[in-house]
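Trainee: structure of the sequence below:
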Amino acid sequence: MVKRDGARFGTLLVSKGAVEWRPSTKVYRSRLRWERFDPLMRESGRRV
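Mentor: Here you go, the predicted model:
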């Protein structure tokens, strides 16, 4: 469960094949396979 300002924001599910995001107000999930996640993070992610 992911919280923002103390309220539930959504759920992040991590598996061997993909990462899935389910917003707290929705029933559906958005799935991103690791093969697409890696370039997305390299392009859009912020180094920390």
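
Trainee: from here on, contacts and neighbour counts on C-alpha atoms
Mentor: Fine.

Trainee: element containing the residue most central in space within the chain, please.
Mentor: Against the mean C-alpha coordinate of the chain, by C-alpha atoms, centre = their mean, the closest residue is W21 at 4.3 Å. W21 belongs to strand 18-23 when assigned by DSSP states H and E.

Trainee: any buried residues in that strand, and which?
Mentor: Going by neighbour count (16 or more other C-alpha atoms under 10 Å), the buried part of strand 18-23 is 19-23.

Trainee: what's it packed up against?
Mentor: strand 7-14, strand 30-33 (3 or more C-alpha pairs under 8 Å, 6 or more residues apart in numbering; DSSP states H and E).

Trainee: one more sequence to fold, the one below, so I can look at both together:
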Amino acid sequence: MAVKKVSVDITSHPLSREENGVVFKVRNGSARFGELVVSKGGIRWKPKNKQDHHHMSWGELDRAIRDYPRK
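Mentor: Presented below is the predicted three-dimensional model:
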């Protein structure tokens, strides 16, 4: 499995709106892999070379993780 590099841009204000989320930039070597935004409304994943984010509310994320089979 390739090693991923993850960097984060944390602002000093509370998460009050979806636009003010914490942004995690994920790279695969020197290539961009995607971007994860964590905000008050949930999480958004934006794969490389895509315009739209995939959004999950906190409730949807909770259900998805609970339903994910454990190994």
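
Trainee: thinking again about what came up before, superposed on structure 2, what's the mean shift for the strand holding W21 of structure 1?
Mentor: Strand 18-23 of structure 1 differs from its equivalent in structure 2 by a mean of 0.5 Å after superposition (mean C-alpha distance after the TM-score superposition for structure 1).

Trainee: do you know how far the residue mapped onto K46 of structure 2 from structure 1 is from R31 of structure 1?
Mentor: Under the alignment (TM-score structural alignment), K46 of structure 2 pairs with R22 in structure 1. To R31 of structure 1, R22 of structure 1 is 9 Å away according to C-alpha to C-alpha, to the nearest Å.

Trainee: same check, this time on T11 of structure 1
Mentor: Distance, T11 of structure 1 to R31 of structure 1, using C-alpha to C-alpha: 12 Å.

Trainee: give me the common contacts of those two.
Mentor: When contacts are counted by C-alpha atoms under 8 Å, 6 or more residues apart in numbering, T11 of structure 1 and R31 have W21 as shared neighbours.

Trainee: tell me who's in contact with the residue lying closest to S24 of structure 1 once chain neighbours are set aside.
Mentor: Sequence neighbours aside, G10 is the residue nearest to S24 of structure 1 in space, at 4.2 Å (criterion: C-alpha to C-alpha, 6 or more residues apart in numbering). When contacts are counted by C-alpha under 8 Å, 6+ apart, G10 of structure 1 is found next to 1-3, 21-25.

Trainee: overlap between those residues and structure 2?
Mentor: Of the contacts of G10 of structure 1, the ones still in contact in structure 2 (both residues aligned by TM-score structural alignment, their matches' C-alpha atoms under 8 Å) are 1-3, 21-24.
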